[in-house]
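> output the structure for:
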Amino acid sequence: MRAAWELSLDRMTVTLKDFYADWCGPCKTQDPILEELEDDWEGRFEVEKVNVDEQQDIANEYQVRSLPTLVIENDDGIVERFVGVTQREDIEDALESAGA
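Predicted coordinates for the structure are as follows:
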């Protein structure tokens, strides 16, 4: 049987980038969903919040044109991109596909 630390080495680093703006109403609708996921999944992925007004260079790099935009990445690159308010189940499916 493999130790838990060995199994954790096999897990990819999974990141969910949340592109938002303070003035964005749909972004405020998305926030509680992401907060619940982050709590329920207990460290299986990282959330990076990107304020597009303050971090335009990152938003441009990811070609963000609408808000909210969620980008799920792992060590291999982008796994999924969602534009608009996204349901929890869709995000969970993408996180699982990414290896979280």
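> from now on I want contacts and neighbour counts done on CA atoms only, so please keep to that.
OK.
> helix or strand for residue 17, which one?
strand 15-20 (DSSP states H and E).
> from the chain's centroid, how far away is that strand?
Remark: strand 15-20 is offset 5 Å from the chain centroid, using CA atoms, centre = their mean, to the nearest Å.
> what packs against that strand?
Strand 15-20 sits against strand 46-51, strand 69-74, with contacts defined as 3 or more CA pairs under 8 Å, 6 or more residues apart in numbering; DSSP states H and E.
> repeat that for 10 Å
Packed against strand 15-20 by the contact rule (3 or more CA pairs under 10 Å, 6 or more residues apart in numbering; DSSP states H and E) you find helix 25-40, strand 46-51, helix 56-61, strand 69-74, strand 77-83, helix 88-98.
> buried ones in the first one?
Judged by neighbour count (16 or more other CA atoms under 10 Å), helix 25-40 contains these buried residues: 27, 30, 34, 37-38.
> another for comparison:
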Amino acid sequence: MAGDVITLTDGNFDNEVLQSSEPVLVDFWAVWCGPCRAIAPAVEEVAKEFKGKARVGKLNVDENQMVAGRYGIRSIPTLLVFKGGQVVDQVIGAVPKSKLVDALNKAV
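So this is what the prediction gives:
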């Protein structure tokens, strides 16, 4: 994973995402998920482009079921934008990078 992308877990999620002063894009994914792998390069590019304005993290839903359950993640990839500890936007599926940029721009 790129250095700009935070690896999120059930243990660090609240601290890294909910208490972040910057908006955070969270990619809910799994190793076996083809569309998740397809969107990963776009997620990493967005992390670089928004460095200093927003944060980007990935949460493996197989390894971190508490957080995935808390947000009702049913299909992956699901990407949620958090601001001030609240979900302000949601993107589902392997979408073009521009969709991720649009979602984050609204929160920045």
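> how alike are these chains, TM-score-wise?
Laid over one another, the chains give 0.81 as their TM-score (TM-score structural alignment, normalised by the length of the first structure), with 88 aligned residues with a CA RMSD of 1.3 Å.
> show me which of the buried residues of helix 25-40 of the first structure is closest to residue 67 of the first structure.
residue 27 (6.7 Å; CA to CA).
> for the equivalent of the closest one over in the second structure, which non-adjacent residue is closest in space?
Taking TM-score structural alignment, the alignment pairs residue 27 of the first structure with residue 36 from the second structure. Closest residue to residue 36 of the second structure apart from its sequence neighbours, by CA to CA, 6 or more residues apart in numbering: residue 77 at 5.2 Å.
> for residue 88 of the second structure, see how far away the one you found is.
17 Å (CA to CA, to the nearest Å).
> do the same with residue 78 of the second structure
13 Å.
> neighbour count winner among these two?
Shown here are residue 78 of the second structure and residue 88; by other CA atoms under 10 Å, residue 78 has more neighbours (18 against 15).
> which residues touch the more buried one?
By CA atoms under 10 Å, 6 or more residues apart in numbering, the contact list for residue 78 of the second structure reads 26-29, 36, 68, 90-94.
> map it onto the first structure.
Under the pairing rule here (TM-score structural alignment), the equivalent of residue 78 of the second structure within the first structure is residue 69.
> about what we covered before: superposed on the second structure, what's the mean shift for the strand holding residue 17 of the first structure?
Mean deviation of strand 15-20 of the first structure relative to the second structure after superposition (mean CA distance after the TM-score superposition for the first structure): 0.6 Å.
> OK, contacts around the residue nearest in space to the middle of the second structure?
Against the mean C-alpha coordinate of the second structure, by CA atoms, centre = their mean, the closest residue is residue 26 at 1.4 Å. Under the criterion of CA under 10 Å, 6+ apart, the neighbours of residue 26 of the second structure are 5-8, 13, 17, 43, 55-59, 78-82, 90.
> look up the closest residue to it, ignoring the ones flanking it.
Per CA to CA, 6+ apart, closest to residue 26 of the second structure is residue 57, 4.9 Å.
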